[in-house]
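Enquirer: got a predicted structure plus its sequence, pasted below:
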Amino acid sequence: MLSLTLSLIDGFIYWNVSPVMFRIPGTSVLLSWYGLMWALGLVISRQVGLYIFLKEDRYTVNLPNLFLMIVIPAIVGARLGHFLFYDLHVLIRDPLVIIRPPFHGLSSHGGVLGILIGVYIWCRRNHAEYLFVIDRLALVAISAGACIRFGNLMNSEIVGVPTDVPWAFIFARVDQLPRHPAQLYECIFYTVFFLSMLYMWYMYARDWRSGVMLGMILTVLWTFRFVVESFKENQSAFESDLSLNMGQILSIPYILTGVALILLRKSITEIKT
């Protein structure tokens, strides 16, 4: 049964959505919004990625294996990254927590690292150009990010800091304070950014040097992440003692890598001979 309470209180949006979408009758099996959005993100990114590689007619032979080399490293990296970056003391005290359900706590920074490593292994095995492949996968990964952040919104997690802006949400499952809907900010941005980059790929990317699109995505996406982190509550107590929170610190290497890729590749178009 879907449980949703959405109304206005003192001019703010009162958000009291159950994380459980529904329970299968006669069983204890629950379908969560978060799980559904993760699955939807994977399906969308897989289908868009398949379309892109088939359209360009490159590296189409082992595409199913490439999908596996994205999904598994992404989940492992996201899970491990959460504990390394935010809850290292928990991992040290109980290493098995990383494989013990429920699997709450996933770091997008760790997930990206997992994808980069997994795709590198696939490219080595299939003699594929790494930057070309990762260019296209970086594009489709944005759509998965949009779905996951919507799942975070439905879970009332990764909430923003208190505010009095008219579009503030009161996350009833957290407290009664009006807060920035930081998850929604990210979901909307990722959706618009994904569609924009898909258009850029369709119109121009086949004339770009490999790595330029990845550089653009890293620079724009993680700059936005750096900014939006200032609207979020810290995920761990130790972040209160830092000048920048952990999300901002982890975003900086991605931004610098993106800028470096654009500068190193220099010309946007291939030199025609």
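Expert: Thanks, I have the structure now.

Enquirer: switch to C-alpha atoms for all contacts and neighbour counts from now on
Expert: Will do.

Enquirer: is Tyr190 in contact with Ile142, as I believe?
Expert: Yes. Counting by C-alpha atoms under 8 Å, Tyr190 does reach Ile142; the two are 5.9 Å apart.

Enquirer: what about versus this one:
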Amino acid sequence: MLNELYHSLNPVAISIGSLHIYWYALAYLAGFVLTGIVIYRVSRRWGLDITGDEVANIIVAMAWGIIIGARLFYVLFYGDGYYFANPLKIFALNEGGMSFHGGLVGAIVGGSLMCRSCHLSIPTVCDLGVIGAPLGLFFGRCANFVNGELWGKPTDLPWGVVFETGGNVARHPSQLYEAILEGLVIFSVLWMMSRRRPAHPQGTFMGTFLVLYGVFRFLIEFVRVPDAQLGYLLGPITMGQLLSLPLVLLGIVVLAWATRAKRPQIGHVG
């Protein structure tokens, strides 16, 4: 039957002797590269004087920020005390455990520090960055699906998938729901918005991204099984939902500021 699709994907993309390259690592790499391409192309469309070298520097800074922030937030909000009892495990990135919300904060901090060094407008670079970021989310969630992790609740829908680690029951492929909504849908919306000339004011893209991601993530969490070590926190509410609500509120504030201030997109400052 269609609702008995079995997950049998190998998380290892390439093996060369004892060297294993995982799809998850390739997903991160693809996300960073494509985000850099999007930043450069949109900045050209907007007539900004941001060079290819500056874009590369921003991507490297954002990458470090994402890795550090995503791991730090996971340790603090999802670790449930495990990492405080086993501090060396904080550095065991090969065992998994990354938080999108922390990655977002890390990307903003890392990118902002590089912007200050290059004398680039932080709000404009944030707007440029979130246009490409959903592509990274798309590949990342697809990698979650390949790994057979972060699956959803049991379902009798025809596209339910039986995951090896999820018991002998068809489950929502919530990773793919997130890949589509948080990845492709948000990217499509922001990409179409970026084609307007003159460009939307500073903050418009960041605000839109925060609202859409927060709403989509909050809704998908209802069909996604929460982390085993945390479970549900407040009735049916999960940690992912608690961390997503502030994003929606912050996005609304940023959009209100963008509408009121109407600051044009610029490249270099000072």
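Expert: Looks like it came in fine. Predicted model, so just to flag it, every value in this text is computed and none were measured.

Enquirer: assign the closest residue to Trp159 of structure 2 other than its chain neighbours to helix, strand or coil.
Expert: Leaving aside its chain neighbours, Trp159 of structure 2 sits nearest to Asn3 (5.5 Å; criterion: C-alpha to C-alpha, 6 or more residues apart in numbering). Recorded secondary structure, Asn3 of structure 2: coil (DSSP: H, G, I helix; E, B strand; the rest coil).

Enquirer: can you tell me how far the corresponding residue of structure 1 for Asn3 of structure 2 is from Tyr130 of structure 1?
Expert: Counting by TM-score structural alignment, Asn3 of structure 2 lines up with Gly11 in structure 1. Taking C-alpha to C-alpha, to the nearest Å as the measure, Gly11 of structure 1 falls 50 Å from Tyr130 of structure 1.

Enquirer: so between those two, which is more surrounded?
Expert: Each of Gly11 of structure 1 and Tyr130 has its neighbours counted (other C-alpha atoms under 10 Å); Tyr130 has more, 17 against 14.

Enquirer: and the alignment partner in structure 2 of Phe238 of structure 1, what is it in contact with?
Expert: Using TM-score structural alignment, the partner of Phe238 of structure 1 in structure 2 is Leu230. By C-alpha atoms under 8 Å, 6 or more residues apart in numbering, the contact set of Leu230 of structure 2 is 78, 80, 239.

Enquirer: and for Ile220 of structure 2?
Expert: Counting by C-alpha under 8 Å, 6+ apart, Ile220 of structure 2 touches 174, 177-178.

Enquirer: give me the element it is part of.
Expert: Assigned by DSSP states H and E, Ile220 of structure 2 belongs to helix 204-220.

Enquirer: please apply the same query to Val76 of structure 1.
Expert: Val76 of structure 1 is located in helix 63-85, with elements delineated by DSSP H and E.

Enquirer: mean deviation, the helix or strand just after that helix versus structure 2?
Expert: Counting by DSSP H and E, the next helix or strand C-terminal to helix 63-85 of structure 1 is helix 88-93. Compared with structure 2 after fitting, helix 88-93 of structure 1 deviates on average by 1.7 Å (mean C-alpha distance after the TM-score superposition for structure 1).

Enquirer: quick one: the residues in structure 1 that stretch 122-134 of structure 2 pairs up with.
Expert: Aligning stretch 122-134 of structure 2 against structure 1 (TM-score structural alignment) gives residues 130-142.

Enquirer: mean shift of that stretch relative to structure 2?
Expert: Compared with structure 2 after fitting, stretch 130-142 of structure 1 has a mean deviation of 0.8 Å; criterion: mean C-alpha distance after the TM-score superposition for structure 1.

Enquirer: what does that stretch contact?
Expert: Against stretch 130-142 of structure 1 from outside (C-alpha under 8 Å, 6+ apart): 45-46, 48-49, 52, 116, 119-120, 123, 190-191, 193-194, 197-198, 210-214, 217.

Enquirer: picking up where we left off before, quick one: which of the contacts of Ile220 of structure 2 has the most company?
Expert: Ser174 (25 neighbours).

Enquirer: ok, and the closest non-adjacent residue to that one?
Expert: Nearest non-adjacent residue to Ser174 of structure 2, counting by C-alpha to C-alpha, 6+ apart: Gly152, 5.1 Å away.

Enquirer: what does that neighbour align to in structure 1?
Expert: Looks like Gly152 of structure 2 aligns to Gly160 there (TM-score structural alignment).

Enquirer: quick one, what contacts its match?
Expert: 179-183, 231-233.
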